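In: Need coordinates for the below:
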Amino acid sequence: MTRPFRVVTQKNWIAEQFVPMGAVHDWGFDIDPVTAPETIWWAPGAWVASALKSGVHLPLMSCGPHWLGNLPIALVGRRIVTGRLDRVGIHDNLRNFGEDVFVKLPEAKLDSFPAALHRTKDLRETLAQSGLPGDTLIQIQDPMFFSVEARYWVARGEIVAASLYQIYGTVWGAPNWEAAQFECLWSAEELDIFARMVVREVPGPPGYVLDVGMTEDVPFVIEANAAWSSGTYDGDPAGIFAAIEASHDFTGEHPEWAWNPNPSLYTGGPLKVLTS
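Out: I've put the predicted structure just below:
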């Protein structure tokens, strides 16, 4: 069965790279409740949350907000705590951290609350002023600085596409990006080996994205993201599409990997639902 493929974005170039895979550019103004559950999607998490508000459930999968924090310390190299925003500081979950902590929304991205370093002693006050719902899931980590970062797209236990996206402070898309890639050939090879080991040994959904990075010549997992909403960088579009397709549970065989929106994503209204 050939399923329709819709790319929800305001950026034309994202949709255009998937045209060979049959992609249709969707501006995201509305949704068809009849065809949507059988469609392959690339879309922002906030848009999918709005679809859910409209009563349209899409069969999307991800590693989940607690996946990273449950990994062995040997794979992540830092302490990671994930919990509700309104419970930060309870049960002494900040006591073991240093003066600064890295704070992000797991499996969610909001311009109003970007991933950033914060003073540990001020964190509860900072979060209280964020305007986010109390049940928002946040992730607190020891700061870790990666010299090189790479993304890997996974489909059914295999890495099907890969892309570097940060090299010694130069980010993908910068004017000197091509020159920067020659500075990290050894690191890139090490990251490839490490990423394949993680994919092989750590359980994950049939389709997802794995970000890994190098620090002091040692590779670690940065995070996992949903294949159906992650930036594509220099990844091979055909391989990325394979991971996106694999991240859809059309048969209902993988309820343990079902994506549930972080409450922070429920800030938008419901989508317009098309009627026949």
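In: rest of the way, CA atoms for contacts and neighbours
Out: OK.
In: which helices and strands does the top helix by length along the chain pack with?
Out: Assignment by DSSP state H gives helix 185-201 as the longest helix of the chain. Counting by 3 or more Cα pairs under 8 Å, 6 or more residues apart in numbering; DSSP states H and E, the packing neighbours recorded for helix 185-201 are strand 148-155, strand 158-167, strand 207-215, strand 218-225.
In: List just the one of those strands that sits closest to residue 108.
Out: Ranking the helices and strands packed on helix 185-201 by proximity to residue 108 (Cα to Cα) places strand 218-225 first, at 8.9 Å.
In: Please give the structure of this sequence too, so both can be compared:
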Amino acid sequence: MNTQTAATHEHPTTLVLPPRLTASAQTMRATAQARGLVTVQLPTFDIPAELRAGHLHAGPDFADRVAPPLGIGLLQAPEDWLARLPHTWTGRHIAAMPIREAYELRRPAFIKSPNDKQIRAMVYSDGSRLPGPDEVDAETTVVLVSDVVEFSAEYRLYLLDGTVHTGSRYAEHGRLSLGPLSAEATSFGTDLLAECGQALPSAIVVDVGKIDGRWAVIEANAAWASGMYTSDPQRALDVLLRAAAPAHTCTARDRPFLRSPGTQVHGQPMDPSHGRT
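Out: A predicted model of the protein is given here:
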């Protein structure tokens, strides 16, 4: 087990990391250490009996194994949040549905899992190309089905307490292109929070971009599982520490957004005037 000091396992500011680290996760680890947190990189998904930790940075599979026994509460957007946003915010039609319904699609569509990587995010020529009932539970597996569009620029926004805390450009015309957060992307994120922020947890990542010159929401991602690209590491860490924190510290506002492995997640109701039925 890779840790700064084994004597501090009971410290509530211990940050747990998975066996494999991306470059972004390595930066997050270094940032946490510079702030005085203890970081523990586990060699496997097994939790040492003596480990006590309050925070986590990892993908959903590792998080689902490690967070519940450690008492870490994980915030994420509701599975149907993107589908309930009005067209003015998304710029395209998006529906959340059980994958059994998506099997019936006979047109190209961009399809993905809402919060996990179970269903690979990509354009499917039709629903028959999706993983079949022998691979996933056709009744409980939810997918987001979207019109196929091209984003000319894509930005990651780290959101905290109703503000854009930091962010970064990460793609242009579908290709990786790292750059600073633009004033336009920040303004769009601020407007989104003002109108629809109550339907999101207090700490979350939202990706936004441009479709034919107009800003649109791409998707929401859990901050504890997101790469920071060129976002300010210290400010990204601020969001992470709220998004994956001791469950007993979760506020009443954020409690509806706690992730429960293997169950649907439904957040606070969106104003009917802002949603799609």
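In: Deepest in the core, which of the helices and strands packed on helix 185-201 of structure 1 is it.
Out: strand 148-155 (a mean of 27; mean count of other Cα atoms under 10 Å).
In: once aligned to structure 2, how far is that strand on average?
Out: Strand 148-155 of structure 1, aligned to structure 2 and superposed, deviates on average by 0.6 Å (mean Cα distance after the TM-score superposition for structure 1).
In: Pull up the aligned stretch in structure 2 for that strand.
Out: The aligned range for strand 148-155 of structure 1 in structure 2 is 153-160, by TM-score structural alignment.
In: and if you look at stretch 42-50 of structure 1?
Out: Stretch 42-50 of structure 1 covers residues 57-65 of structure 2 once aligned (TM-score structural alignment).
In: Return the set of buried residues in the matching stretch.
Out: Buried residues in stretch 57-65 of structure 2, defined by neighbour count with 16 or more other Cα atoms under 10 Å: 57, 58, 59, 60, 62, 63, 64.
In: ok, for the residue nearest the centre of structure 1, nearest residue in space, not its chain neighbours?
Out: Centroid check for structure 1 by Cα atoms, centre = their mean gives residue 225 as the closest residue, at 2.4 Å. Excluding its sequence neighbours, the residue lying closest to residue 225 of structure 1 (Cα to Cα, 6 or more residues apart in numbering) is residue 209, at 5.0 Å.
In: residue contacts, the one you found?
Out: 151, 152, 153, 154, 224, 225, 226, 227, 230, 243 (Cα atoms under 8 Å, 6 or more residues apart in numbering).
In: Residue 226 of structure 2 now?
Out: Contacts of residue 226 of structure 2 (Cα under 8 Å, 6+ apart): residue 205.
In: And it, how close does it get to residue 130 of structure 2?
Out: Distance, residue 226 of structure 2 to residue 130 of structure 2, using Cα to Cα, to the nearest Å: 25 Å.
In: same check, this time on residue 21 of structure 2
Out: 29 Å.
In: And for residue 201 of structure 2?
Out: Per Cα to Cα, residue 201 of structure 2 is found 30 Å from residue 130 of structure 2.
In: ditto for residue 47 of structure 2
Out: Separation of residue 47 of structure 2 from residue 130 of structure 2 (Cα to Cα): 34 Å.
In: Give me the more crowded residue out of the two.
Out: residue 130 (19 against 16; other Cα atoms under 10 Å).
In: Show me where structure 1 has its helices.
Out: Under DSSP H, structure 1 gives helices at 12-16, 45-53, 73-76, 123-128, 177-181, 185-201, 237-246.
In: Including distance to residue 161 of structure 1, could those go into TSV?
Out: Formatted as TSV, these follow (distance: least, Cα to Cα, whole Å):
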stretch	distance to residue 161 of structure 1
helix 12-16	16
helix 45-53	21
helix 73-76	21
helix 123-128	36
helix 177-181	17
helix 185-201	11
helix 237-246	5
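In: right, and residue 89 of structure 1 touches residue 124 too?
Out: Yes: the pair residue 89 of structure 1 / residue 124 is scored as a contact, 7.1 Å apart, by Cα atoms under 8 Å.
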